[in-house]
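1. Pasting the sequence and the predicted coordinates here, then a few questions.
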Amino acid sequence: MTEDSGAGKRLADAVELRDFLRRAGTLTLADRRTLVGQAQVLIEQNYVHLPLKVAMHAVNPVQRLRLLALRLARQSDQTMDPEWRFHAELSQIFLSLRDLHTNYLLPEPFAGRIAYLPYQIEEYYEGDERHYVVARVVAGFAAPGFGPGVEVTHWNGVPIDRAVDLSALRFAGSNPAAAHARGLESLTIRPLRIHVPPDEDWVVLGHVGADGIARELRERWRVVENLPPFVNADELTAAAVAQGLDLATDEIGRAVKLLYVPEAITAAESTDAADLTADLTAGQSAEPDGPAGAVATSMPAVFRARSVTTASGTFGHLRVFTFNVQDPDGFVREFVRLIGLLPQDGLVVDVRGNGGGHIYASEFTLQTLTPRPITPEPTQFITTPLNTRICAQHGQDPTGQIDLGPWCASMNQALETGSVYSGGFPITPAGGANALGQQYHGPVVLVTDARCYSATDIFAAGFQDHKIGPVLGVADNTGAGGANVWTHALLKLLLEVPEPAPGTPYQELPGGANMRVAIRRSVRVHDLAGTPVEDLGVAPDERHRMTRRDVLEDNADLLEHAGRLLAALPARRLEVEAGAGELTLRTHLLDRADVYLDGRPRASADLTQEIVTVSVPGAGEAHVIRVEGFQDGVLAAARTIVR
């Protein structure tokens, strides 16, 4: 990426926060009343987690909105509060829910911009003691005695650990691990669409360098236009309807790329969301060859693949930055291609910092890592008259973008029985979640952190529920976002198509403002069937505390830990070559194979050696061949061939 590219121009156009704020403040009193009234509609009539949040966090957002509406009714254009105070109060009501799906999105000029400081802080541990260190600085920024590796001690005179805790109180985080992670990342990057601007014009950072000298660095907040989002969530598309995304993490992920790795930005990312989505899913461009062990990908904004050598062996490491794509099938195809090029003796799937995206993409991917059939997570509406109207309007949708028919009967019944929630039905089609079957037969470890959210929470829960492999967490929990999220603009549109519904409660929002709401909650399957993901998240099977080497040397100790877990697990093999009337099987650590043609059982063979030819009449004509491999009577591997 060159300096005259879109990324370079964005950074060159950055302005100081105080100058940016002089342009803000265009909402009228009527605009504010509209925003509060629409927030009441979403929270009272659409928000699926309202009973849970009232119970778990002792909050009353509906009453707070009523009081704010009352205060606005008593104000005039001359006596109304400053606009920043209105934004702060409405944002705080949404933040009190501790739900990163349910947001007030500020209007222009905040939309699409971030406030940032020219460095990024991460934490690590020495034993049980937590430390903070500068991990990266913006290209071109320099200060005496300052750079990656300096130890951070204070934030505006407050000890850094306390400063992170205070920051965490201001931002949504549904469990302590998630709140801490949000508090840390918001110290240096804040998406202005979701977070009100920082109170301070500048920050004084206390730090100690390698020379042991304590220094202070004073830097002003800057504001810059962020890279565009991957998906337009306001349009009636399958990607918008199946959205499961923490918008703040998604915004921050794009901001980190803009600020710290601009060389990895594709040409499409520097223009607009439509071109970006095409670039992400069509495979039209591949990243340049990277360091030794790296595997080039056509979706560099989504994946980073490489081989890593540890003391326990050489394994694949696949970083999944986001599930936020338009084409989930294209996502899975590239995932499968990459894992096929990585070492087959073990795979680390790393979803740290992944805020989610397309729920199909997350649940379609699970099948590629396990021989077991995937059960997509069921989801539920809260049973209100407004949600019932929406379901009825889209019980049979001619556009093919949304089908709420499965929920209709239980929604109507709930109005009679008083049930709080509808019946549970998956968003992800079960056929799509099992169409390809297992593609990787070695052991797999999933790495998570407290910033994993929404579709990534669903992916992690499915990984654990289907017993694919151990979950190695660098935090005590994931972000715990268990829902499908719709925007106010999408909800308004749903009552306008295919024909406008009379008496819609949704009004146009002023100034480019928007809102998002958790509309359908997800619950887990198998051993934890019925357990909500929201607030509870996915606890790891094993915990890793990030070290200084992890922060500054590309996760060195984390990957060693993952390598030890992989080395302790069996690395199986199952390859199938179909011929006329027979199959040639190449296997390892399997003792029996059962063969199905187009869903019907056709043959079974004992695997007395690693290469076996099995007579299967009709194999040459079958559309779908599935071979299931067993070890000691337990399904251990599978291979599906679709013609």
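-> Looks like it arrived, so ask away. Model, not experiment: these values are computed from the prediction. Numbering: from 1, shown residues only.
2. going forward, measure contacts and count neighbours with C-alpha atoms only.
-> Fine.
3. Find the centremost residue of this protein, please.
-> For the chain, the residue sitting closest to the mean C-alpha position, by Cα atoms, centre = their mean, is G356 at 1.8 Å.
4. put this beside the first:
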Amino acid sequence: MGIDEGATGQAKRLADAVDLRDFLGTAGTLTLADRRTLVEQALVLIEQNYAHLPLKTAMYAVNPVQRLRLLALRLSRQTPETADPEPRFHAELSEIFHSVRDLHTNYLLPEPYASKVAYLPFLVEECHEDGGPRYLVTRIVEGFSAPGFEPGVEVTHWNGTPIGAAVDANAARYAGGNPAARHSRGLQSLTIRPLVIHLPPDESWVTLSYLGGDGIARELREPWRVTANLPPFVDAGALTMAAVSQGLDLGTDEIGRALRMLYVPRTLTAEIADVPAEPADAGADLPTSMPAFFKARAVVTPSGTFGHLRVFTFNTNDPGAFVGEFVRLAGLLPQNGLVVDVRGNGGGHIHAAEFLLQTLTPHPITPEPTQFVTTPLNARICAQHEENPTGQIDLGPWCPSMNQALEIGAAHSAGFPITPAAGANAVGQCYHGPVVLVTDARCYSATDIFAAGFQDHGIGPVLGVDDNTGAGGANVWTHELLKLLLELPSPAPGSPYRPLPGGAGMRVSIRRTLRVHALAGTPVEDLGVRPGHRHRLTRRDLLAGNQDLLARAGELLAALPVRGLDVRVVGAANELTLRTSLLDRADVYLDGRPRLSADVTQDTVTVVIPGLAAARTVRVEGFQSGQLVASRTLVADTT
């Protein structure tokens, strides 16, 4: 799953970087016919596939369909000699997609933009101090230097504009679904922009005003540079389970890979095959077989020592291995409290996100239902894959409601989950201490789904560094995948999908997601997940390992009960040994059938259960005062 590149590959990519002005001189190869094809295909996606079109037109008073029709009309009147400059075409088509404020629904620029990233050799982040925002340089590309320029310097102006106003102006250009998301992405795009999804910067260079580490005010003029980005983990255009189950903010995913390349090249090496099994030492990182996905450590806070597990992305081809590594890391961290930190996680495989929830709660997980917008084209796609002829995608559950909705005029189909309920509950609870989830406004898509599920299932407190998550509530399919779905297992006559020219691409929100339990039926899109607790990042958070954020999370963990449920099977003797904490009853199920209910009057009890040795699954549910508060599932090794 990893990228075996390391520092050597990083050095080559940086050495191959070119100034933005030179790069733009190589762009511009689309013909007028190519442009007409792109607009025609954009109309197909927005008008006939886009799950959120009714919501977006109402919520933002926009009409992307009419704007595309007008653009198509204008292109029909142009000749190759009178056509607009190509950058103007890219800007207009991108703006139409941006108008719906949906980071799932994108126009992806063609080559040479598609695989490139534009960057400045430093990162700027926001903290709060003395009642207001401050903007600090937090990372610098190795080898770059300027007088008094180091992590911690404060940026005051950007191209002569006060930095706060520059961030707000930049935020207005991006498609975040709420003010917190737009502000966060406006800040991020000051210094890094994947050109597949962002237009190139207007300026060739940036003039930065800053207070140096010595307190002297200085200016730095630095050109934008362009280099090749790292490749994605998942081929979203292929007919695979990972592609059809994708919930991903492509921009955040692209930026995440670029940040690894620029600032943490050690994580680019291939994953470690053999990792130690010793518990984490306080303050030390745990080695992981998936450094692109996880970072785990035991952190010391004023309230105690707790586990801190960063989840950088859900964009994996193998949700089972992903969950397995999370469980392994969590098991080696302190068991009295865990901080699951998904800040900056743009999502990925929806199965991976919803499979992970079960490991943190004794309660059954209800995956989020999803809905198609009801159009004849979506009904055709569902009908072609009603019986899962390819073995990769089963759209049968949606077919009856799609056909009925077309008759009665309903805007959306019935809702059915993408994630199989059996997989979402196969592993069961693995971590029994209290858990706090940390979010920010860059959490999106599958990460929104994870955060919503965490909150809806009452797993623990949600601590946000922003007022909301990014609010991306959909399964996203590429134009390439949609085209393929009408070609397999055999081509459907009259498919509206045409190949896109020049390596261009498009993506669309195809199935919208809905929340469950107390908020059942509420869309995730544009609403997102509001945290129950709020922490504004401080200077120490940015420069000293999130010390204040983790201290706040530690306070929340310390106020919650620490439960324990360890189960050992002595198969030949049909004996089950239970080690418990803060439980007063245990119910035992063999292969899904109830076999025993025992009062737990001491920390360790051994019970005899006839048939235990032959059972394939053993599930133990722990109760306190009649409430289910812990569970453990054991599966027999049949290999």
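-> Yes, it's here. Source: prediction; values computed, not measured.
5. After superposition, what's the TM-score here?
-> Here the TM-score for the pair of chains, by TM-score structural alignment, normalised by the length of the second structure, is 0.97; 629 aligned residues with a Cα RMSD of 1.5 Å.
6. circling back: right, and the residue nearest to the centre of the first structure touches C452 too?
-> Yes - with contact defined as Cα atoms under 8 Å, G356 of the first structure reaches C452; the gap is 7.2 Å.
7. Run a quick neighbour tally on the counterpart of P500 of the first structure in the second structure.
-> With TM-score structural alignment defining the correspondence, P500 of the first structure maps onto P491 in the second structure. Residues contacting P491 of the second structure under the criterion other Cα atoms under 10 Å number 13.
8. Quickly find the element holding P491 of the second structure.
-> Under DSSP states H and E, no helix or strand contains P491 of the second structure.
9. what do you get for R552 of the second structure?
-> Taking DSSP H and E as the criterion, R552 of the second structure maps to helix 547-558.
10. So which residues of the stretch 501-639 of the second structure form strands?
-> Assigned strands in the stretch 501-639 of the second structure, in chain order: 505-513, 533-534, 564-570, 575-581, 585-590, 593-599, 604-608, 617-624, 627-635 (criterion: DSSP state E, counting those that start in this stretch).
11. Tell me the mean distance between the last one and the first structure once they are aligned.
-> So that's strand 627-635 of the second structure. Mean deviation of strand 627-635 of the second structure from its aligned counterpart in the first structure after superposition (mean Cα distance after the TM-score superposition for the first structure): 0.4 Å.
12. report the angle between the axes of that strand and strand 564-570?
-> Relative orientation of strand 627-635 of the second structure and strand 564-570, computed by axes from the mean of the first three to the mean of the last three Cα atoms, to 10 degrees: 40 degrees.
13. can you tell me what part of the first structure strand 627-635 of the second structure aligns to?
-> Alignment of strand 627-635 of the second structure against the first structure: residues 634-642, by TM-score structural alignment.
14. hang on, G431 of the first structure is in a helix, isn't it?
-> Yes - counting by DSSP: H, G, I helix; E, B strand; the rest coil, one finds G431 of the first structure located in a helix.
15. and whatever residue of the second structure lines up with it, how far is that from P367 of the second structure?
-> G431 of the first structure maps onto A422 of the second structure when the alignment is built from TM-score structural alignment. In this structure, A422 of the second structure and P367 of the second structure are 10 Å apart, going by Cα to Cα, to the nearest Å.
16. So which of those two has more stuff around it?
-> More crowded of A422 of the second structure and P367, by other Cα under 10 Å: P367, with 29 against 13.
17. Identify the residue of the first structure aligned to that one.
-> With the correspondence set by TM-score structural alignment, P367 of the second structure lines up against P376 in the first structure.
18. likewise P151 of the second structure?
-> The alignment partner of P151 of the second structure in the first structure, by TM-score structural alignment, is P148.
19. got a list of what that match touches?
-> 133-137, 552 (Cα atoms under 8 Å, 6 or more residues apart in numbering).
20. Please repeat the previous calculation with a cut-off of 6 Å.
-> Under the criterion of Cα atoms under 6 Å, 6 or more residues apart in numbering, the neighbours of P148 of the first structure are 134-136.
21. and the residues you listed, which of them are in strands?
-> When the contacts of P148 of the first structure are checked against strands (DSSP state E), the matches are 134-136.
22. ok, those residues vs D591 of the first structure, which is closest?
-> A135 (49.0 Å; Cα to Cα).
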